[in-house]
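>>> below is the sequence, then the predicted model.
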Amino acid sequence: MKRIVLIGLVMVIVCGLLSGCNQQSKETANVKSATPVVLSIYVDQGLVNDDLHEVAKLFEEQEGVSVYFKERPSGDAGEAMVRASLASGDMADLLIYNSGGLFFELDPERYFVDLKNEPYVQDYIEAYTNAVSRNGMTFGYPVSNSTIVGVLYNKELYEQLGLHIPTNWDEFISNCRVIQKAGKVPVVASFKDDWTSQFLFIGSQYAVMKREPAFLKAFLEHRKSFVDSVVYKESFEKQRELYDLKLYNSDYLIMNNTKALELMTSAKGAHYIVNSGFLDVIQKEYSNAKNKVGFFPIPGSTADETGLTIMLPSSFYINKYSEHIELSKKWIALFHAYMKSHHLKQIAPSVLKDEGTFQSTDPVINRYLQDGRYTFGLEFLSEVKGDKLSEISFENSTGIITPEEALRNYNARYQSKLDQFVR
């Protein structure tokens, strides 16, 4: 770009010194026509992975178009920047953003291109289609596989201490006490990254479905709220129980998720309540420990309430006001072809039906999937996602507020967003 600007300035100076300045408009037009087309994609910091880079390289070769990944912060700050970019007309050609409740809050019919007639939409599983569709229009394409909320556990520690995968919460706490007596960290906490504090609450969705089967319908119809669910209340109580029993690492306030994985892979930590994406990271980046860390669902109060909560992936959305809509559609089509041809089975199942059956490479997870003992996270079933869950979970998990306050606070945040975006 600097070179193009410099050439333009030189031409202006030359025309001022020489006769024949009518040539200026022709030369300027040539400079403009030489300006390369750039396809811009707006994405959270740190989420531009190898697949995106590889597809960008292929796209540039096939279309002669540069791909620019414009990064934003993650969390609340990033969400605010996305809404501001849409409102100001400064959105990139493509947006990578959550599916489900957070996406619906963006007013998709106003800002994004309907993809329902694109052939790949027929490949979506129903849950994903619902999470990116409104009023008969479908707006998204999945960036990755799903993830599953659960517990990473160190297999070596379990074997050394004669432990078995817990099927209920009491068994989980019992295992933690044995681990504590052995001088290891029962539950690794990485609250410097406060978003890692919320997974125990998020992963309670399967238990809600089993114990309170009528709750979801009433919740989605706005006849009930979080405070009406015993299971949601218990999930905040379980967060606090881990703190009260001193089951965390002593440096839980300053530990980040990278250090947490080091504890888990070195057998100094026994459990880490996160999502299956962390297990994928271990298998790719900690090759010496990839068979030493396993995964199981967050235990419910009973074995019957123990199952998987699946989180649907973020998606590509095409900006309705982009100058490159057709080019953006070509990007998604190429990404779809690439993911199908390079598909590798991962811990969490794909949301594309033509990628095989709904299964996992992990035997424990796969057993739950095959038995149908799973549901999808609430934010993918609801039109609104409550905010500040990370902050509220952090405060509850570190003794700042009580579980009762946490439940009331989160319920209030959800109701506030519901009033803002729905009513």
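Looks like it arrived, so ask away. Keep in mind that what you see is a predicted model, and the values were worked out from it rather than measured.
>>> drop to CA atoms for contacts and neighbour counts, all remaining ones
OK.
>>> host element of His271?
strand 269-275 (DSSP states H and E).
>>> got the contact list for that strand?
Under the contact criterion C-alpha atoms under 8 Å, 6 or more residues apart in numbering, strand 269-275 has outside partners 147-154, 157-158, 179, 184-189, 196, 199-200, 260, 263-264, 298.
>>> before we go on, here's another structure to hold up against the first:
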Amino acid sequence: MRRKGLCIVMAFVMASLVAAAGCGSKAQDNTTGGKDNVEPAAETSGSVQPDAGEEDTDSGKSEGADLTMLINADNALGGIQAVCDLAEKKMGIHVEIETRVGGSDGDNIVKTRLASGEMADICVYNSGATFAALNPEEYFIDLTDEAWMGNLDDNYLQSVTVKDKVYGIPSASMNCGVILYNKDIYDKYKLSVPKTWDEFMANCETIKKGGETALIGSLATPWTGQVIQLGDFYNVNAQDPAFAQEFQKGSAKYADTPAALRSFEKLEETIPYYNEDFLATTYDDACDKLANAEGAHWPILSYAIQNIYELYGEEAANKIGAFAVPGDSADNNGITVWIPESFYGNKNSENIEAIKQFFEFYITPEALDAYCSALLPDGPFCEKGYELPDNVYDMVKQEQSYIEAGKWGTAMEFQTSVKGADLPAICQELISGQTTAKKAAQKYDDDCLKAAVQMGLDWK
């Protein structure tokens, strides 16, 4: 089977070429950024050609402006490009894209250009803790009082808010920490989508008794082993809403907080259900296994659907469903999301009004339709009330149901700046049976202590 090679590993191997391209350029779509401190998403076209805005209309066109945008070269540009094209047609606002490398080198470029006063009109950067560290009050346009910001979900707004001021709009759709499942296997065993962890374990047991693989492990791509632990944070927050804040201060830890420890306990409970070769299975291998019904479930970020689409097409992609990492109560069944990268306006730009006009347009249903016509989203949008197109992946519709019900929250790393670097290895040890949930939680607390000390936080 030919591989598309869409797996991006934790080594942060990024593109080294920095190229300038106009918004109408044909830059290759690769990965979606914005997973603050989480493995970047491999996002390909998985789409049709843009057809939104074909009718040439001058309604609502402004006097026009030329804007510049600095963006990670690994981002998927198809959807953004389509909205830029439509904005130029309708409002006369042209956006010229300049790409930068990703990873720590890209972070340094952003920081250097901000400090030197050479930032583009629009900066595309992470949402959450790493954005807050950029000192946004000094560099970015305050959007707090713009009426159209009310079109964005409050959970998203929190991720781009610093000292009660809001600075960004989302550049793409969200990603969700989910358990993908093969619908054919669920139909075969007459299983229902679980709303509790016990129901999920019961489904896994049924599949195992049928002689099939209940859970696909892909630990040859180490970051994938974290997804259950990280994706459980909606449930942690539901039980202990103060945990992230207390963890940031160092007064709460995973090992001694029952709701947080439960995330590691859940991971430990999955041990009997993995494929025998889970340590040798890669991200791409797991896509194959799930699409070919060689395993029933795969805990992963939702952008994996793009890889399955590229490998097997629309029919196969729509045989994959998704549900949130279940909690222990069906009454509050919700999903953990990773906020996309955001657009931030340069406070020192000569085109502040045009930037605001572009931002206002970008989050309208018309603009989102243009985005989706060029690039099918692999997760829900942060814009309130937006109706996904009919041809969106079935699993994204399932994810959207959590959003519409208000049953979603951001991942832990959007609520605290402290995240240890060794979580993938710790989770791998746990899944492999080399440690226990309690010891794994303690190891992660120790790992986070190192990170907190490096950040200058007063942790104990």
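Cool, the structure landed. Small disclaimer: the values here were computed from a predicted structure and weren't measured.
>>> and for the strand holding His271 of the first structure, what span of the second structure is it aligned with?
Mapping strand 269-275 of the first structure onto the second structure (TM-score structural alignment) gives residues 295-301.
>>> against which helices or strands is the helix of greatest length in the first structure packed?
Ranked by residue count and defined by DSSP state H, the top helix of the first structure is helix 403-421. With contacts defined as 3 or more C-alpha pairs under 8 Å, 6 or more residues apart in numbering; DSSP states H and E, helix 403-421 of the first structure has these neighbours: helix 230-244, helix 389-397.
>>> save those as JSON lines, and put in distance to Tyr68 of the first structure and mean neighbour count too.
Supplementary listing: those in JSON lines, determined by distance: least, C-alpha to C-alpha, whole Å; neighbours: other C-alpha atoms under 10 Å:
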{"stretch": "helix 230-244", "distance to Tyr68 of the first structure": "41", "mean neighbour count": "19"}
{"stretch": "helix 389-397", "distance to Tyr68 of the first structure": "30", "mean neighbour count": "23"}
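>>> now distance to Leu327 of the first structure too, for those helices, in CSV please.
Formatted as CSV, those follow (distance: least, C-alpha to C-alpha, whole Å):
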stretch, distance to Leu327 of the first structure
helix 230-244, 45
helix 389-397, 37
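>>> ok, back up a step: so the longest helix of the first structure versus helix 230-244, what angle?
For helix 403-421 of the first structure against helix 230-244, the angle by axes from the mean of the first three to the mean of the last three C-alpha atoms, to 10 degrees is 130 degrees.
>>> residues of helix 403-421 of the first structure that come out buried?
Pro403, Ala406, Leu407, Asn409, Tyr410, Asn411, Ala412, Arg413, Tyr414, Gln415, Lys417, Leu418 (16 or more other C-alpha atoms under 10 Å).
>>> try stretch 273-290 of the second structure
273-275, 278-279, 281-290.
>>> in helices, which of these appear?
Counting by DSSP H, these contribute Tyr283, Asp284, Asp285, Ala286, Cys287, Asp288, Lys289, Leu290 to helices.
>>> my hunch is that Phe296 of the first structure is in a strand, does that hold up?
Yes. Counting by DSSP: H, G, I helix; E, B strand; the rest coil, Phe296 of the first structure is found in a strand.
>>> pretty sure it contacts Thr167?
No. In this structure, Phe296 of the first structure is not within contact of Thr167 by C-alpha atoms under 8 Å, at 9.1 Å.
>>> if you count surrounding residues, which of these two has more?
Between Phe296 of the first structure and Thr167, counting by other C-alpha atoms under 10 Å, Phe296 is the more crowded of the two (24 against 20).
>>> what residues are up against the aligned partner of the more buried one in the second structure?
In the second structure, the residue matched to Phe296 of the first structure (TM-score structural alignment) is Phe323. Contact analysis of Phe323 of the second structure by C-alpha under 8 Å, 6+ apart lists Val178, Ile179, Leu180, Val193, Pro194, Ile335, Gln398, Glu399.
>>> aligned partner of Ala76 of the second structure in the first structure?
Under TM-score structural alignment, Ala76 of the second structure pairs with Val48 in the first structure.
>>> revised request: answer the last question for Lys183 of the second structure.
Aligned partner of Lys183 of the second structure by TM-score structural alignment: Lys155.
>>> give me the number of residues near its match?
The number of residues near Lys155 of the first structure, taken as other C-alpha under 10 Å, comes to 22.
>>> hmm, it is touching Ala289, no?
No. Contact criterion C-alpha under 8 Å: Lys155 of the first structure and Ala289 do not qualify, at 10.1 Å.
>>> compared with the second structure, how much does the longest helix of the first structure deviate?
Superposed on the second structure, helix 403-421 of the first structure shows a mean distance to its aligned partners of 4.0 Å (mean C-alpha distance after the TM-score superposition for the first structure).
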